[in-house]
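Q: Model the structure of this input:
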Amino acid sequence: MEGAISSPSNARIAVVTGGNKGIGFEVCRQLASDGVTVVLTARDETRGTAAVEKLKGLGLSDFFASLCEQCRSWWGEYLQELDTNEEKFSGLDYHQRLEWMVKNVNETVDGAKECVQTNYYGTKHVIEALLPLLQSSSDGRLVNVSSAYGLLTFINNEEVRQELNDIDSLTEKRLDELLDKFLKDFEAGALEARGWSTGFAAYKMAKAAMNAYSRILANRYPELRVNCAHPGYAKTDMTMSSGVLTPEEGARNVVKVTLLPEGGPTGVYFAKGEEASFL
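A: Here you go, the predicted structure:
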């Protein structure tokens, strides 16, 4: 999640969660290079500090501060221990790489719960904490890093799909109920029977919920710019280095949305920097 805040003095400040590596680190670097004051956050203070020092070495020392975000990472439980040597993906196209990653995911009940807590509720809690600052800005922006896996097409349950797309009626309470039902069906081994996503199931559902929540916020706070940005399938720890884009390329797609001109779109999903459908 990236939140860009413009202060009354017109200084631009961005809080970047997960900024110590991968796409998050590149978002920090690119925003700072554009003159934005960046607050870099990390799950681990030591890693966050190391990232700040690395950025200082790139001549960006005036732009960064460190903040430790207290949340746990679900990837340790969710993914099997794998050799992520990039050479193994040589000759594989985009779809073959995705298929490889999905097949090598160990989807446990605890991992699914952790995934939803991190990718939906963790992000939501950070947003709620920062909303007063965003609202005090003359041009507050909130960019939630999304995924193509968060698109509604991956949910086979037509009723659920329609609910998540009916933003005028959807509530946060109903989102909680849907996520709770998803996790109960996951634990019962009934995902396919109930029309939920399968294969990276919890990640897909968490991102679909975050997309919906972002649209709810866009309606509730029309003075803010609240958008979702899919960076693309990048070579990061999260994808076990199986992606097709570099972290720099993925970050560029997020930064582009963050730095849209004042008065730009809100409640929109961007796929690799371009407006696209939530469906």
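Q: Only C-alpha atoms from now on, for both contacts and neighbour counts.
A: Fine.
Q: Quick one: the helices in the protein, in order.
A: Remark: helices assigned in the chain by DSSP state H are 22-33, 45-57, 75-78, 94-103, 109-116, 123-135, 158-165, 172-187, 201-220, 247-258.
Q: Tell me the buried residues in the third one?
A: Looking back up the chat, that one is helix 75-78. Using 16 or more other C-alpha atoms under 10 Å as the test for burial, helix 75-78 gives 77-78.
Q: Other residues contacting that helix?
A: For helix 75-78, contacts defined as C-alpha atoms under 8 Å, 6 or more residues apart in numbering pick out 105-108, 110-112, 115, 238.
Q: repeat for stretch 259-278
A: Stretch 259-278 has contacts (C-alpha under 8 Å, 6+ apart) with 139, 148, 151-152, 165, 211, 214-219, 222, 224-232, 250, 252-254, 256-257.
Q: what's the span of that stretch from first residue to last?
A: Counting by C-alpha to C-alpha, to the nearest Å, you get 21 Å between the two ends of stretch 259-278.
Q: for it, the distance to its chain's centre please.
A: Mean C-alpha position of stretch 259-278 versus that of the full chain (C-alpha atoms, centre = their mean, to the nearest Å) differs by 15 Å.
Q: Proceed likewise with the subsequent sequence, for comparison:
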Amino acid sequence: MTEYRKIALVTGGNQGIGYEICRQLGAAGVKVLVGARDSARGAEAVRRLSADGAEADVIEIDVTDEAQVTKAAAAIAQRYGRLDILVNNAGVLLPEERPGSSSAELVSQVYETNVLGVIRATKAMLPLLRRSAAGRIVNMSSSLASLQLHGDPSFELGAFLMLGYNSSKTAVNALTVLLAKDLADDGIKVNAADPGYCATGMTGYASSRTAAEGARTPVRLALLPDNGPTGGFFADSGPVPW
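A: Purely as a prediction, here's the structure:
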């Protein structure tokens, strides 16, 4: 079993911001495990990352499938023996109606990936993270999760009233705070990252902010030193209000 300085799993790592997180972590000397539902797409991402000089491998993982998440954790344990960084990046944004008319079924679909998927992946990977000397968990959130910002009439994204997506990220923020407290004695730091409104497939590329720019804060949180924060919510500019 080869020893690596740091090993990171990025769910949904084969495209968009997830891919850029993998690329930037790889450039920092981290062994990157590209979590992908489609192993062929994951393998293509690994090929591109390797061409850039990163050490990368693909891990097939669908965070909505408990058995597959368990299998992915077992594969990482067998191949690498531990995990230093988990970036819970996999997420969905489905076409939604406004909160007053959105369906419970649609909101449930969003939560299945964005909330329960984070819980599944984190629980499965925790035994591996506990083997790290400095475990880090980064949960991908959004400023759309902020209740305080939505109460501000000047909030620039305040018109995006997507009940499932927005509230799912609020739930992820709550999970971040609780996990940070629960895992403090294990030395595992847990933080939420707001990548900003980026040009990705999820947003229809309707932004001037690039996926590479969106990856900067999650990468910084993944590589936090021992004196770094835990239980926080951060963007490039600093803390984001809850």
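Q: re the thing from before, quick check on the contacts of stretch 259-278 of structure 1: which are buried?
A: Buried members of the contacts of stretch 259-278 of structure 1, scored by 16+ other C-alpha under 10 Å, are 139, 148, 151-152, 165, 211, 214-219, 224-232, 250, 252-254, 256-257.
Q: Can you tell me how far the residue of structure 1 positioned farthest from its centre is from Glu158 of structure 1?
A: Most distant from the centre of structure 1: Ser9, at 29.2 Å, with distances by C-alpha atoms, centre = their mean. To Glu158 of structure 1, Ser9 of structure 1 is 48 Å away according to C-alpha to C-alpha.
Q: What of Ser137 of structure 1?
A: 39 Å.
Q: Name the residue in the two with the higher neighbour count.
A: Higher neighbour count among Ser137 of structure 1 and Glu158: Ser137, with 20 against 13, using other C-alpha atoms under 10 Å.
Q: Alignment lookup: the more buried one to structure 2.
A: Mapped onto structure 2 by TM-score structural alignment, Ser137 of structure 1 lines up with Ser132.
Q: residues in contact with the counterpart of Val38 of structure 1 in structure 2?
A: Under the alignment (TM-score structural alignment), Val38 of structure 1 pairs with Val32 of structure 2. Each residue near Val32 of structure 2 by C-alpha under 8 Å, 6+ apart is listed here: 7-10, 22, 25-26, 54-57.
Q: Distance of Val32 of structure 2 relative to Arg220 of structure 2?
A: According to C-alpha to C-alpha, Val32 of structure 2 stands 15 Å off from Arg220 of structure 2.
Q: And Gln78 of structure 2, by the same measure?
A: Gln78 of structure 2 is 28 Å from Arg220 of structure 2, where distance means C-alpha to C-alpha.
Q: One more: Leu126 of structure 2?
A: From Leu126 of structure 2 across to Arg220 of structure 2, the span is 21 Å (C-alpha to C-alpha).
Q: what do you get for Ala28 of structure 2?
A: Distance of Ala28 of structure 2 to Arg220 of structure 2, computed by C-alpha to C-alpha: 11 Å.
Q: and if you look at Gly214 of structure 2?
A: In this view, Gly214 of structure 2 and Arg220 of structure 2 are 11 Å apart by C-alpha to C-alpha.
Q: Tell me the spatial nearest neighbour of Ala211 of structure 2, not counting adjacent residues.
A: Excluding its sequence neighbours, the residue lying closest to Ala211 of structure 2 (C-alpha to C-alpha, 6 or more residues apart in numbering) is Ile17, at 4.8 Å.
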